[in-house]
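# dropping a prediction and its sequence here:
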Amino acid sequence: MANVIPYSLFTDFDIDLFKGGKHYRLYEKFGSHLVTVNGIIGTYFAVWAPTANQVSVIGDFNHWVDGEFSLNVRWDSSGIWEGFIPYVEKGTVYKYKIHSNNQGYISEKADPYARRYEHNPKTASIVWEDNYQWKDKNWMKTRKSHNALDAPYSVYEVHLGSWKRHETEDRFLSYFELGDELVNYVKEMNFTHVEFMPIMEFPYDPSWGYQVTGYFAPTSRFGYPDEFKYLVDKLHENGIGIILDWVPSHFPEDAHGLGYFDGSCLYEHPDKRKGYHQDWKSLIFNYERNEVRSFLISNAIFWLEQYHADGLRVDAVASMLFLDYSREEGEWEPNIYGGNENLAAISFFKELNEEVYKSFPDVQTIAEESTAFPMVSKPTFMGGLGFGMKWMMGWMHDTLDYFAKDPMYRRYHQNEITFSLAYAFTENFMLPLSHDEVVYGKNSILGRMPGDEWQRFANLRLLYGYMFTHPGTKLLFMGSEFGQYNEWNFQQSLDWNLLEFEPHKNMKLYFSELNKFYRDTPALYEKGFSGEGFEWISYEDTENSVISYIRKGNDPVNNLLVVCNFTPATIKKYKVGFPTNGKLKEVFNSDSKKYGGSGISNSKQITLKKQTWNNREYSGEISLAPLGINIFQVK
């Protein structure tokens, strides 16, 4: 005990907030912090372990000897063990040796609040702090305009370990290298944001980062924490926002992790019906416990505050909302009202979003939620969960199923491509074509397209054109933008060599210019979550498998007419109705020869005539490209 000096960063108010589940900056108190006490430089340690009867800090500084540096338990029944150890410096490797009151259970745990961890497969924590000098002041001042719900929002989803590997050394690119290569590529492709699959420290590569053990540390696979900040800085310097995948739904059972932390179910729910995920073989957080809620909300705030993240995409929300998620009858217990909703998780989400938007009104939280749970992206004062956006999983499944069909039979499935508009404005939807759709035998997006090679690429261009003119924000997984043939493999780089071939090179150009067209066209995003921004012209032409609609922004002069031809037939003199007089000028065409198309276009302006069609007062005749999308501005 003599080797640990009594010291605390906690005030009585901190303890009250922690116990009440209302402390949202716990990372300022818990973990390891370099401090000076009585003129001596060292490290303050604090860990929550209420079932322990002894907690020691062990590490390379004392040859991992148990009991030499035992922390002091606080007197206030908070369950916090703390103390100052002199001369423990930045870079010190350590763990907590925990002796439990529960049947003599002993464990060695990584620090839940550590800012850095050893490189896997090693599992210890590292005393760390950095003095990174941020250079994104201009971005932070103006980012509200980039992250607003009426701004263009096109997201590139990236798995850092497999986006690109070092060409000669067969290793991951570092955060520094990604700060050049990835940032330049995202900028070239005209995405507004990137979304990183989880970069929080995790032990098992095949989990893709979704089994987190170090919630407060960027993974050491790619470098130091300050180097990750450099990557964020470079993105912001180039006008690109960053969204982080965040996983408050479950965590792995690894011995050094959060599971059975102090010989009790501390972070996980003690009832396996609520505390164990059978599909993922992982533990589920106890949303009923105040201290756990504070841990999770503090973690969300940490990434927004300390790493300047512009948003959090919250993983597996549906698994948290429902007590019977992936469970058979008898494997779950109804809530106090007899329903299947997890009331504690629902209140947690509301509290999370209220705190995030209170502290950071210029960011977005995005729910990966696949059910019909109501009002996910509505404010909490209206009874909603408070998220900024929700993934439109129904659109994703219906659209991919439709495009996989032979165009000959699409006429019988027109409702699949139009049904999403029946509910498109019930939430603030993001349209995702994510990593989950290109693994486990589902094929790549290009691989799902029917027909010969030309038709496959034409279908893909049409799919993306339809996606970008459909209401809602956009997300695309890496590799899909240039037509990756193979399914995604987390163990290797994307197939960048495909860009040596014209179809893939053309597809990359197409997607870059489609992104730019989206960003430059207010009618495609200003009213993306409102029925005022969309008007059907025709969804009934099943014979030709053609749909047409208007996209509207704040200024009617920017309105667009969009026509999609889902067959490989070129249709000359296709008649389309329009509600006002004027001239149609083609402003985007997926069938352009520079994209690998056949070059069917409307090179001359088309004068609308006062002749009723599609129940509209005016109409005109246009040429429809095969498997193409033609977009017109009305002058």
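Everything's here; your move.

# alpha carbons only for contacts and neighbour counts from here, please
Will do.

# do a quick rundown of the helices in this protein.
Secondary structure of the chain (DSSP state H): helices at 12-20, 137-147, 160-163, 175-188, 225-237, 272-275, 290-306, 317-321, 343-359, 393-403, 414-418, 445-448, 453-469, 502-519.

# and the first one, what does it pack against?
Contact partners of helix 12-20 among helices and strands, from 3 or more CA pairs under 8 Å, 6 or more residues apart in numbering; DSSP states H and E: helix 290-306.

# and the gap between Y185 and Y156?
The gap separating Y185 from Y156 is 10 Å, by CA to CA, to the nearest Å.

# on that earlier part again, tell me which of the helices of the chain approaches G531 most closely.
With distances scored as CA to CA, the stretch of the helices of the chain nearest to G531 is helix 453-469 (13.8 Å).

# check which helices and strands that closest one sits against.
helix 445-448, helix 502-519, strand 560-565, strand 628-634.

# just give me how far it sits from the chain centre.
Centroid separation between helix 453-469 and its chain, computed with CA atoms, centre = their mean, to the nearest Å, is 24 Å.

# before we move on, the earlier item: need the helices and strands packed on helix 453-469 in a markdown table with distance to P334 and mean neighbour count, can you?
Output for those, formatted as a markdown table (distance: least, CA to CA, whole Å; neighbours: other CA atoms under 10 Å):
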| stretch | distance to P334 | mean neighbour count |
| --- | --- | --- |
| helix 445-448 | 39 | 22 |
| helix 502-519 | 46 | 20 |
| strand 560-565 | 47 | 24 |
| strand 628-634 | 49 | 24 |
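
# tell me which of those sits nearest to Y402.
Closest among the helices and strands packed on helix 453-469, using CA to CA: helix 445-448, at 10.1 Å.

# who touches that closest one?
400, 403-404, 437-438, 456-457, 460, 480, 483-486 (CA atoms under 8 Å, 6 or more residues apart in numbering).

# and here is the other one:
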Amino acid sequence: MKKEVQVHSFFSDFDISLFKAGKHFRLYEKFGAHITEIDGVKGVYFAVWAPSAKKVSVIGDFNYWNEEEHPLNVRWDESGIWEGFIPGVEKGNKYKYKIESSHNGEKLEKADPYALKCEHPPNTASIVWELDYKWKDKKYLSTRKEVNSLDKPFSIYEVHLGSWRKNVLENRSLTYKEMASELVDYVKDLGFTHVEFMPVMEHPYAPSWGYQITGYFAPTSRFGDPQDFMSLVEAFHKAGIGVILDWVPSHFPQDAHGLGRFDGTHVYEHPDPRKGYHPDWKSLIFNYGRNEVRSFLISNAIFWLDKYHIDGLRVDAVASMLYLDYSREDGEWEPNEQGGRENLDAISLFKELNKEIYGSFEGVQTIAEESTSFPMVSRPVDMGGLGFGMKWMMGWMHDTLEYFKKDPIYRKYHQNDITFSMTYTFTENFCLPLSHDEVVYGKKSLLGRMPGDEWQRFANLRLLYSYMFTHPGAKLLFMGAEIGQGEEWNFDTSLGWHLLDYPNHKGIQDTMRALNQLYKTQPALHENQFTQEGFEWIAYDDHQNSVLSYIRKGKSAKDKLVIACNFTPSILENYKIGLPNGGKLKEIFNSDDKKFGGTGIKNKQIKINKDNFHGKDFSAEINVPPLGAVVFQLL
């Protein structure tokens, strides 16, 4: 017998006008399933956008999945919103929307795009839930503006939650609650300032690593419920560590219960396959020019910052959104109205997104994974930029890894590969990424790329990290790299924690701990990491010895570090470098230290001489260890 769905709305006329204009950025407060009480009756208010639907019903475990029991009412204002209050539905009930399309009469069963919780895959129903939680991270949030600013250390540990560590006895991933202890303690011990999670949003296909999302507002149920994930974020905050989420507005999968052809028509995806289908990922692309879709996407980004206290969003595949011809041949794309290849709708979306985020949340950062030379990605919108806080430095990553895989005997012919990044380092606020993408699909692990015998491979890896942490910019390292993982990353298995039983691998981890400490405690390495004032070459042209030497500077004239990197296995004794002023050099870090697995070539305190060299008024002679980096304080 059909039960009446009481008419009740969470939407005001102003909400509707904002939604239609693409300016409503808190849609999660209106759409979805909301536990509420009307006239003393407890139940759930449902609202869904299905503009081409002929009929929409809520089906669930409370009505035996019968589409005749609880039909929703379409709003009179042509917004395409269907809504209704169903008495008696409770937290924990499973549901979907049964949608009959007016386009062709097709009937579809769809998960709620705004669901706060989803069933554990492979099941696909949405679950009625609430986000009630007594947060205890007020102290961290009150200082976040200071901690998260661009003149502070930004060292990111990138994590895939399902494969960081397994419960071996039960052959499963750790839960959010278990990670709130184990992962937080580990990240804090190593000294990283931030953690970045590969997508936590619900996704049906584990081999997608989370990048094929169907539940944009729900943390995956694989590891616990929404409150469990909140407790993980809170635990990081209590440890003084910021949390960054991967956010994926670039594409979504075609799974039957997902956003694709939501009401039998192209609701969320662009109807033109030249703009609406991604040939690389066999997935659908959002219609960035449709106002209601823009509201959905920006609301989703805001949701994680608002409800889960997230400190930053790393926006995935930005380049694929910026260009209409991305991964397309001639004839497979259409120029924009100005005749160019830029996606003007996506560009305006990014600008609006970043304006809203930075205007609404103090101390957060957005980071673009953007691999082209698109200008001003990390410059403010009012200056003509896209408004991101940072951009991944993909050119540095590529050139550096290409250089390091070469046998040291040939490196002198490729000095330009390792110095080229400094010609454009300060054009953006760059983050240096050694991410998950660099240790999959036959690329080998970072250690696996290093040439030479065992000692040289580990020395090269310590040198790579030392060069990275003394190069201007923020840092990002994917899990496993800090222990010298030998194999490529496998999303289905745990990291090789047993490797830490071996001194060389333990030495890599100790090196990373020391580098994070150096980065955090030396103002010269972070205060001016995005400005030209923070860097000065000593010599970039010693091809014969394959040595780089440079100075990093803080905001105070007294905060100066001198760095020398030797990319060959030869010991360079009494190696002369020019310096800007007199005084002394005190060694404060050496990647060749015996405690890291090195040979132990060190420097005692060195007096600086009044002797012109490298175009500078002073000079000193230092020992530069084999395949090593040495950092001096300029006293």
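Perfect, I can see it now. Since we're looking at a predicted model, the values are computed, not measured.

# any idea what the TM-score is?
The TM-score (TM-score structural alignment, normalised by the length of structure 1) is 0.99; 634 aligned residues with a CA RMSD of 0.6 Å.

# follow-up on the earlier one: right, and the helices and strands packed on helix 453-469 of structure 1 - which one's nearest F222 of structure 1?
helix 502-519 (26.8 Å).

# ok, and what's touching the closest one?
Identification of contacts with helix 502-519 of structure 1 by CA under 8 Å, 6+ apart yields 152, 154, 188-191, 457, 461, 464-465, 468-469, 481-483, 498-499, 524-525, 588, 590, 594-596.

# what do you get for stretch 218-236 of structure 1?
So stretch 218-236 of structure 1 is in contact with 115-120, 130-132, 134-136, 139, 172-176, 178-180, 183, 199-202, 217, 241-242, 307-309, going by CA under 8 Å, 6+ apart.

# mind checking which of those residues are buried?
Neighbour counting by 16 or more other CA atoms under 10 Å classes 115-119, 136, 139, 172-176, 178-179, 183, 199-202, 217, 241-242, 307-309 among the contacts of stretch 218-236 of structure 1 as buried.

# coming back round to it: give me the buried subset of the contacts of helix 502-519 of structure 1.
Looking at the contacts of helix 502-519 of structure 1 with 16+ other CA under 10 Å, the buried ones turn out to be 152, 154, 189-191, 457, 461, 464-465, 468-469, 481-483, 499, 524-525, 588, 590, 595-596.

# rewinding a little: Q414 of structure 1 is nearest to which of the helices and strands packed on helix 453-469 of structure 1?
strand 560-565 (11.6 Å).

# now do the same contact list for the residue nearest the centre of structure 2.
Centroid check for structure 2 by CA atoms, centre = their mean gives R314 as the closest residue, at 3.4 Å. Neighbouring residues of R314 of structure 2 by CA under 8 Å, 6+ apart: I244, L245, D246, W247, T366, I367, A368, E369.

# among the helices and strands packed on helix 453-469 of structure 1, which comes closest to F387 of structure 1?
helix 502-519 (23.3 Å).

# the closest one against structure 2, how far on average?
Taken over the aligned residues, the distance from helix 502-519 of structure 1 to structure 2 averages 0.9 Å (mean CA distance after the TM-score superposition for structure 1).

# check the offset of that helix from the chain's centre.
Taking mean C-alpha positions (CA atoms, centre = their mean), helix 502-519 of structure 1 and its chain are 23 Å apart.

# now do stretch 575-593 of structure 1
Relative to the chain's own centre, stretch 575-593 of structure 1 is displaced by 35 Å; criterion: CA atoms, centre = their mean.

# could you do stretch 316-326 of structure 2 as well?
16 Å.

# ok, now stretch 612-630 of structure 1?
So, by CA atoms, centre = their mean, the centroid of stretch 612-630 of structure 1 is 37 Å from its chain's centroid.

# which residues of structure 2 does it align to?
Stretch 612-630 of structure 1 corresponds to residues 612-630 in structure 2, going by TM-score structural alignment.

# hmm, back to that, nearest to A52 of structure 1, out of the contacts of helix 445-448 of structure 1: which one, please.
Nearest to A52 of structure 1 among the contacts of helix 445-448 of structure 1, with distances taken as CA to CA, is E437, at 44.4 Å.

# how many neighbours does that closest one have?
19 (other CA atoms under 10 Å).

# N574 of structure 2 now?
Quick note: N574 of structure 2 (other CA under 10 Å) scores 11 neighbours.

# what sits against it?
With CA under 8 Å, 6+ apart, N574 of structure 2 has these contacts: E621, I622, N623.

# if we use 10 Å, what do you get?
A620, E621, I622, N623, V624 (CA atoms under 10 Å, 6 or more residues apart in numbering).

# where's the residue nearest to the centre of structure 2 relative to K506 of structure 2, distance?
Counting by CA to CA, the gap from R314 of structure 2 to K506 of structure 2 is 30 Å.

# how about the helices of structure 1, which one is nearest W64 of structure 1?
helix 225-237 (24.9 Å).

# just how off-centre is the closest one within its chain?
18 Å.

# that one vs structure 2, average offset?
Mean for helix 225-237 of structure 1 is 0.2 Å (mean CA distance after the TM-score superposition for structure 1).

# helix 290-306 and that helix, what's the angle between them?
60 degrees (axes from the mean of the first three to the mean of the last three CA atoms, to 10 degrees).

# helix 225-237 of structure 1 aligns to what range in structure 2?
Helix 225-237 of structure 1 maps onto residues 226-238 of structure 2, going by TM-score structural alignment.

# picking that back up, tabulate the contacts of N574 of structure 2 (CSV), appending distance to G88 of structure 2 and neighbour count.
Output for the contacts of N574 of structure 2, formatted as CSV (distance: CA to CA, whole Å; neighbours: other CA atoms under 10 Å):
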residue, distance to G88 of structure 2, neighbour count
A620, 80, 22
E621, 80, 17
I622, 77, 23
N623, 77, 17
V624, 74, 27
